[in-house]
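[1] pasting the sequence and the predicted coordinates here, then a few questions.
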Amino acid sequence: MAIPSITELTVLKALWRQQPLSAREIHQQVEGELGWSYSSTRKTLERMLDKGSVRQSSVHGVQVYEAALEKVDTLAAFAHDFGKRVMEIDSPLPVNMFTGSKLVDDAELAQLEQLLQDWPEDDGEAK
C-alpha cells in the first residue's frame, strides 16, 4: 500500500470522522491543523482522487468526497513504515503505543494489532 503524505492523512482523518464532505467542509476541518488556503485543500483533493485515496460523487448538486482508503489498513501501513524506516525496528510495533488514541476504538485497535502482527516480511512496499 502506498502511504499517504501527512497532509493527505489529515484529509483522510477528517473523512473518517464524517463522510461524505464537500471540499469546503473538509477545508474547514483541516485548515487549523494545516494552516493553508482553500485552493491548497482543493489541489490536495485532486491529487488524492488521482491516486485513488478518495472518491468523489455528487449529492444534491454538490461535489462531495469519501475516503477510499480504509482507516485501520492505512494506520497499520503508517505504523509499519514508521517502525521500519524511521525507528529501524524489524519486529511489529507494540499496539499499546496506540492505546488512548482518539482515532481508533477498541475493535479497530484489535484489528490494527492483528494487521501489524501479520505484516508480510517481504511486502514490496512503496517508499
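    Right, received. Where do you want to start? Residues are numbered from 1 along each chain as shown.
[2] make it CA atoms for all contacts and neighbour counts henceforth
    Fine.
[3] W16 falls within a strand, correct?
    No: with DSSP: H, G, I helix; E, B strand; the rest coil as the criterion, W16 is located in helix rather than a strand.
[4] report how many residues lie close to it.
    Residues near W16, counting by other C-alpha atoms under 10 Å, number 17.
[5] that one touches K71, doesn't it?
    Yes: here W16 reaches K71: they are 6.9 Å apart, a contact under C-alpha atoms under 8 Å.
[6] against which helices or strands is the longest helix along the chain packed?
    Looking across the chain with DSSP state H, the single longest helix is helix 38-51. Using 3 or more C-alpha pairs under 8 Å, 6 or more residues apart in numbering; DSSP states H and E, the elements in contact with helix 38-51 are helix 6-17, helix 23-34, strand 54-59.
[7] next one for the comparison:
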Amino acid sequence: MAIPSISELSILKALWKQCPLSAREIHDQVEPELGWSYSSTRKTLERMLDKGSVNQQTRHGVQVYEAALEKVGTLAAFAHDFGKRVMEIDTPLPVIMFTGSKLIDDAELAQLEQLLHDWPVDNDAA
C-alpha cells in the first residue's frame, strides 16, 4: 500500500470524519492545519484522484469527494512505515500509542492492533 503524504493524510482524515465533501469544504477543514491556498487543496485532490486515493462524484451539480482508502488499513500502513523508517523498529508498534485518538474508535483500535501485529515481514529485513 502506498503511504499518503502528510497533506494527503490531512485530506483523508477530513473525508473519514465526514463525506462526501466538496473541495471547498475539504479546504476549509485542512487549511488551519496546512496553511495553504485553495488552489493547493485542488491540486492535491487532483493528484489523489489520479492515485486512486479519493473518488469524485457530482451531487446536485457539485463535485464532491470521498476517501477511496480504508481508514484503519491506511493508518496501519502509515504507522508501520513510521516505526520502520523513522524509529527503526522491526517489531509491531504498541497499540497503546494510539489510545485517546479522536480519529479511531475502540473497534477500529482493535482492528489496527491486529493489522500491526500481523504485518508481513519485509523481504529486506532478513
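    Thanks, I have the structure now. From a predicted model like this one, the values you see are computed outputs, not experimental measurements.
[8] send over the TM-score of the superposed chains.
    The TM-score (TM-score structural alignment, normalised by the length of the second structure) is 0.96; 124 aligned residues with a C-alpha RMSD of 1.0 Å.
[9] the longest helix of the first structure vs the second structure, mean deviation?
    On superposition with the second structure, the mean distance recorded for helix 38-51 of the first structure (mean C-alpha distance after the TM-score superposition for the first structure) is 0.2 Å.
[10] any idea how far that helix is from the chain center?
    Averaged C-alpha coordinates place helix 38-51 of the first structure at 14 Å from its chain's average position (C-alpha atoms, centre = their mean, to the nearest Å).
[11] swap in stretch 87-94 of the second structure?
    Its chain's average C-alpha position is 20 Å from that of stretch 87-94 of the second structure, according to C-alpha atoms, centre = their mean.
[12] what range in the second structure does the longest helix of the first structure sit on?
    Alignment of helix 38-51 of the first structure against the second structure: residues 38-51, by TM-score structural alignment.
[13] tell me which residues of that stretch come out buried.
    Residues of stretch 38-51 of the second structure classed as buried: 38, 41, 45, 48-49 (neighbour count, 16 or more other C-alpha atoms under 10 Å).
[14] excluding chain neighbours, what is closest to Q19 of the first structure?
    Closest residue to Q19 of the first structure apart from its sequence neighbours, by C-alpha to C-alpha, 6 or more residues apart in numbering: E66 at 5.6 Å.
[15] let's verify the residue mapped onto the one you found from the second structure: helix, strand, or coil?
    Matched to the second structure by TM-score structural alignment, E66 of the first structure sits across from E66. Assigned with three-state DSSP, E66 of the second structure falls in the strand class.
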